[in-house]
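>>> Sharing a model that was predicted from the sequence below.
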Amino acid sequence: MRTRIFLYLFIFTALIALYLYVSGSKQLAASGEKVQDLQLQLEKAQDSLRTTELKVFDLQYFALENNDDALTYYDHLSLKDPSRYVADKLLETNERKGDNPLIPYEGMESDFKINKIKVLNHRWIVADFSDGKYWGELFIRYELKDDLSVDFTMVEHLLYTRSN
């Protein structure tokens, strides 16, 4: 009788060991698949990040902040961010009553004001303007003088027509 108890105990122990082995190998395989999936997702994310970085570099190409040659024109001035300074000066032209004087159109819904500004280099700006319903773009030449005054000259303009 004692041998049968040991035999049943041995068989029971072997079944538990077999169950643990099969269960463990399945868990190991599942975790290996998860690791591979996560590695693929990481590679895709890294590729997407590289693509996004390249797009950002392309967008920043025409920007005063990234143009060392253009920034050398402002070395003698005590400006931390010449691009922001020029943009602020351009936005000050919006403070006048009525349409912005650089915009050659009369506002139809309200006054035309400059909204967005992109300082391209030490001489040129692209700006967006709107009256709330109609909008357009300006190409502006500017000159930042030694006394920190800025002269703006509208070079080209475009008003988008509304198509319904």
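Nice, I can see it. Numbers count the residues shown, from 1 in each chain.
>>> rest of the way, CA atoms for contacts and neighbours
Fine.
>>> Where do the helices of this structure begin and end?
2-60, 68-71, 82-92 (DSSP state H).
>>> who touches the last one?
It stands for helix 82-92. The set of residues that contact helix 82-92 without belonging to it, under CA atoms under 8 Å, 6 or more residues apart in numbering, is 64-65, 74, 79, 114, 117-119, 144, 150, 152.
>>> Put this next to the first one:
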Amino acid sequence: MKKNIYLYLFIFAALIGLYLAVSGSKMADANIKRIQSLETKVENLKDTLQQAELRILEMQYFSLENNDDALAYYEHLDLDNPTRYISDKLLETNEAKGDNPLVPYEGMQNDFKINKIKVLNHKWILADFSDGKYWGELLIRYELKDDLGADFTLMDHLLYTRSN
């Protein structure tokens, strides 16, 4: 009788061991597949991140911040951030009553005001303007003087038309 109990215990323990070995093997295979899937996702994300970084570098190509030759024009002025200073000076033109004086159009819904500004280098600015419904873009030449005053001259402009 004792012999049969040991035999049954041995068979039961062997079955438990076999179950654990098989389930552990399946779990290891599933984990390996999951790891491989995650590694593939990480590689895809690295590629996407690299493409985004290249796009950002390309977009920053025409900007004062990344143009050392253009920044050299402002070394003597003691400005921490010339782009911000120039943008602020241009936005001050919005404070005039009515349309912005640099916008050569009369606002149809409201007054035309400059919204977005891209300082390209030490001479040129791209700006977006809108009255809330209609919008356009400006190419502006500017000069930053030694007394930190700024002169803005409109070089070209366009107004988008709605096709409704």
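Everything's here; your move. Quick caveat, the model's predicted, so the values are computed rather than measured.
>>> Among the contacts of helix 82-92 of the first structure, which lie within strands?
114, 117-119, 144, 150, 152 (DSSP state E).
>>> Buried members of the residues you listed into ChimeraX, please.
Paste this into ChimeraX to select the buried members of these, with burial taken from 16 or more other CA atoms under 10 Å:
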select :114,117,118,119,144,152
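>>> Reformat the ones in strands among the contacts of helix 82-92 of the first structure into TSV and put distance to Ala127 of the first structure next to each item.
TSV is the format used below for those (distance: CA to CA, whole Å):
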residue	distance to Ala127 of the first structure
Ile114	7
Ile117	4
Lys118	6
Val119	8
Leu144	17
Val150	16
Phe152	12
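>>> Name the pair among the ones in strands among the contacts of helix 82-92 of the first structure with the greatest separation in space.
When CA to CA is used, the two most widely separated members of those are Ile114 and Leu144, lying 19.0 Å apart.
>>> For the spatially most central residue of the first structure, give its distance to Asp68 of the first structure.
Centroid-nearest residue in the first structure, with CA atoms, centre = their mean: Val56, separated by 6.6 Å. Taken as CA to CA, to the nearest Å, the spacing of Val56 of the first structure relative to Asp68 of the first structure amounts to 18 Å.
>>> and if you look at Arg2 of the first structure?
From Arg2 of the first structure over to Asp68 of the first structure the distance is 92 Å, taken as CA to CA.
>>> Enumerate every residue touching the nearest residue to Lys145 of the second structure once chain neighbours are set aside.
Once flanking residues are discounted, Lys145 of the second structure sits nearest to Asp151: 8.0 Å by CA to CA, 6 or more residues apart in numbering. The neighbourhood of Asp151 of the second structure, defined by CA under 8 Å, 6+ apart, consists of 142-145.
>>> so can I have CSV of these showing distance to His157 of the second structure?
Below are the contacts of Asp151 of the second structure laid out as CSV (distance: CA to CA, whole Å):
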residue, distance to His157 of the second structure
Tyr142, 15
Glu143, 19
Leu144, 21
Lys145, 24
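>>> from these, which is closest to Asp156 of the second structure?
Using CA to CA, Tyr142 is the member of those that lies nearest Asp156 of the second structure, at 12.8 Å.
>>> wait, doesn't the closest one sit right on Gly149?
No - shown here, Tyr142 of the second structure and Gly149 do not form a contact pair, counting by CA atoms under 8 Å, at 10.4 Å.
>>> what about those two, which has more around it?
Under the neighbour definition other CA atoms under 10 Å, Tyr142 of the second structure and Gly149 were set side by side, and Tyr142 has more, 20 against 10.
>>> For the more buried one, give its distance to Trp124 of the second structure.
Tyr142 of the second structure is 6 Å from Trp124 of the second structure, where distance means CA to CA.
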